[in-house]
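# Compute the structure for the input listed below.
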Amino acid sequence: MGIMFNIIIILIVLFVIFRGIHIVPQNYEGLIETFGKYKRTVQSGLVLTIPIVQKIRKVSMALQPVAIEKYSIITKDNSNIRVSLTLNYSVENSYKFFYNNTDSETSMVQLVRGHLRNIIGTMTLDEALGSTEKINSMLFDAVDGLTAIYGIKIARVNIDEIIPSKEIQEAMDKQLTADREKTAAIAKAQGTSESIKLENKAQNEATVATAEANAKAKKLAADAEKYRIDTIQEALNNANDSYFKNQSLNSFNQLAAGPNNLIVMDKDNLTNLGNLPVANEMLKKQVFNGSNHEASAKEDN
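Okay, here's the model as predicted:
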């Protein structure tokens, strides 16, 4: 019986002693309270406290992310949008973080949301949708330093999403569709106009080329005709009377070979008819008749 009692006493003592042994992890601080009142702050490692009398509270000093879910904000032009963001913070003063506020993290989130509402409230919908980087910077500058009262330091703020209301989204989709259709119509019209311009240009160039070719052809023909005439004229200028008489005889011969028996010619070239069969017969008859007339005249005389 006495042995069991001693064992129980020893176990109780060991339990009490172990209750006074604590390990504070890396990136944590410990807040030691004596009868519920803050006594001191200890760093990470092995910490001994008075069992039952003292208690330790561990506070993380590492960087922590916080997601702020979507909530409604009204823009300057009375457009309703929903915004979600994330931020990263760390505890700089564990005492202020734990004792100055019952929930410092929630207070920090409310502070960030309030300033974000004020910033977006000064912007139109289009400005807010296209200025997330600007909003991030303005929001960080606005809350930096204000959270020190909670022992918190905000390291980064990021707008994850800005979503307009369903009605605004439908209107924006219609506007986007209209803009796309307008752009497509303009592009099609410009393409048709360009095609017509190119076709007209090609036709004009073809017409000009044809006209130039015809003009060159006519010029070449005119030059050839001029050369032929000039050559003939030069030959004629250098020809003598014998050449022209010979040409006349050749012409008479060609006429005699044809079906025509009537030839009109100058009396000076009458002797050339001797080379033509028909003309020769006519000449003989004329000479014969002329002789008869002469004889008759002589007889009369």
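# Please make it C-alpha for all contacts and neighbour counts, starting now.
OK.
# Which parts of the stretch 201-301 of the chain are helices?
In the stretch 201-301 of the chain, the helices defined using DSSP state H, counting those that start in this stretch lie at 241-256, 277-300.
# One more, so I can put them side by side:
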Amino acid sequence: MDTSLLFTVALVVLAFVLLFSVVKIVPQGREMTVERFGKYTRTLSPGISILTPFVERIGRRMNMMEQVLDVPQQEVITKDNAMVKVDAIVFIQVMEASAAAYRIENLPYAITQLCSTNLRTVVGSMELDEVLFQRDSINSRLLTVIDAATEPWGVKVNRIEIKDLTPPADITNAMARQMKAERERRAVITEADGEKQAAIARAEGAKQAAILEAEGRREAAFRDAEAREREAEAEAKATAMVSQAIAAGDVNAINYFVAQKYVEAFAELARNPTAKTVIVPAEMSGLVGTIAGLGELVGLAKEQQQGRSDVRRDAPPPPAPARPTPPRPPRPSVPRT
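Predicted structure coming up:
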């Protein structure tokens, strides 16, 4: 009984071992190659598969998901003999498991070395300024070259990115000074533009002020001319009225006219800045006497004109009476202060 029990247990263990070696479960994102007597026959997709016992076995287990490879940092000499340190990262994805498994040994290492060599080639063909400011161009050139090189391996290179690019310390200092000078130049240009705009604004303001001042002077001159015109019209009307009154024999009109002119002349004489002395009547009654004398002269002239007209009609004219001399007002000199 012990022997039969041991045989049964051995058969059960062998069945389990055989079952696990024949039935294979492939997880999602993975693929497995199947070898028959050491030769590749097929590729197992995700799911459950059954192998031929004692004939087939699993060859390679391939990761079909996108992978990230780190390209180590290296020193590269640019076209203008500048030494820069460059490193990168590569995003790859296995598209064909059999080619990636049997056409290349150590696929990650091979892709890393391929990226390093091509990185030196691309960066070495460019000047330092192009390397610093044209990373997208470097990435696209590397991607084109490396993707074409890895296509026979069943690998697709999705992206290549320059992770870090470090120029030498002296070039970094020169770049910092250049950036500072550029900033200062922009500040000077901005300040000059501000001063220019301010000067233009001030000039525009002065122009508008001059225009408004000229318009004000023109309006004032126009109104002054209009006032003088109206004053002249009023003076002409007043003179006409006085002339009519004199012709009609009104003594008060000529007295008013002469008195007005006398007062204006005296005021003008008093305003003369070159006059050292001003002669004025001692009494204001002298002005009234002058006006009265002028009135008598006008009356005598009128009587004489009427007598001449009567003589012409009737008889020879009588001798004209002597004209009385109008009283002359005293004119004392008063020093002007």
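# Compare the helices of the stretch 201-301 of the first structure and give me the one nearest Ser131 of the first structure.
Closest approach to Ser131 of the first structure among the helices of the stretch 201-301 of the first structure (C-alpha to C-alpha): helix 241-256, 104.6 Å.
# packing partners for that closest one?
helix 277-300 (3 or more C-alpha pairs under 8 Å, 6 or more residues apart in numbering; DSSP states H and E).
# What helices and strands are in contact with the helix it packs on?
Judged by 3+ C-alpha pairs under 8 Å, 6+ apart, helix 277-300 of the first structure is in contact with helix 241-256.
# quick one: the helix it packs on to chain centroid distance?
How far helix 241-256 of the first structure lies from its chain's middle: 84 Å, per C-alpha atoms, centre = their mean, to the nearest Å.
# Alignment lookup: Leu87 of the first structure to the second structure.
Using TM-score structural alignment, the partner of Leu87 of the first structure in the second structure is Val90.
# thinking that match is in contact with Glu66, fair?
No: here Val90 of the second structure lies out of contact with Glu66, judged by C-alpha atoms under 8 Å, at a distance of 10.2 Å.
# Pick out whichever of the two has more residues nearby.
Taking other C-alpha atoms under 10 Å, Val90 of the second structure and Glu66 do not tie; Val90 has more neighbours (21 against 14).
# Counting neighbours, which bits of the host helix or strand of that one end up buried?
If you go by DSSP states H and E, Val90 of the second structure is part of strand 83-94. Residues of strand 83-94 of the second structure classed as buried by neighbour count (16 or more other C-alpha atoms under 10 Å): Met83, Val84, Val86, Asp87, Ala88, Ile89, Val90, Ile92, Gln93, Val94.
# Likewise for stretch 98-112 of the first structure?
For stretch 98-112 of the first structure, the neighbour count (16+ other C-alpha under 10 Å) marks Phe98, Ser104, Glu105, Met108, Val109, Val112 as buried.
# Count the residues that sit near Ile150 of the first structure.
No, residue 150 of the first structure isn't Ile; it's Tyr. 24.
# Mind telling me what it corresponds to in the second structure?
Counting by TM-score structural alignment, the partner of Tyr150 of the first structure is Trp153.
# Check the gap between that match and Thr41 of the second structure for me.
Plainly put, Trp153 of the second structure is 18 Å away from Thr41 of the second structure if you go by C-alpha to C-alpha, to the nearest Å.
# that older thread, right, so of the helices of the stretch 201-301 of the first structure, which gets closest to Gln203 of the first structure?
So among those, helix 241-256 is nearest, using C-alpha to C-alpha, at 52.9 Å.
# picking that back up, compare the helices of the stretch 201-301 of the first structure and give me the one nearest Lys166 of the first structure.
Here helix 241-256 is closest among the helices of the stretch 201-301 of the first structure (C-alpha to C-alpha), at 107.0 Å.
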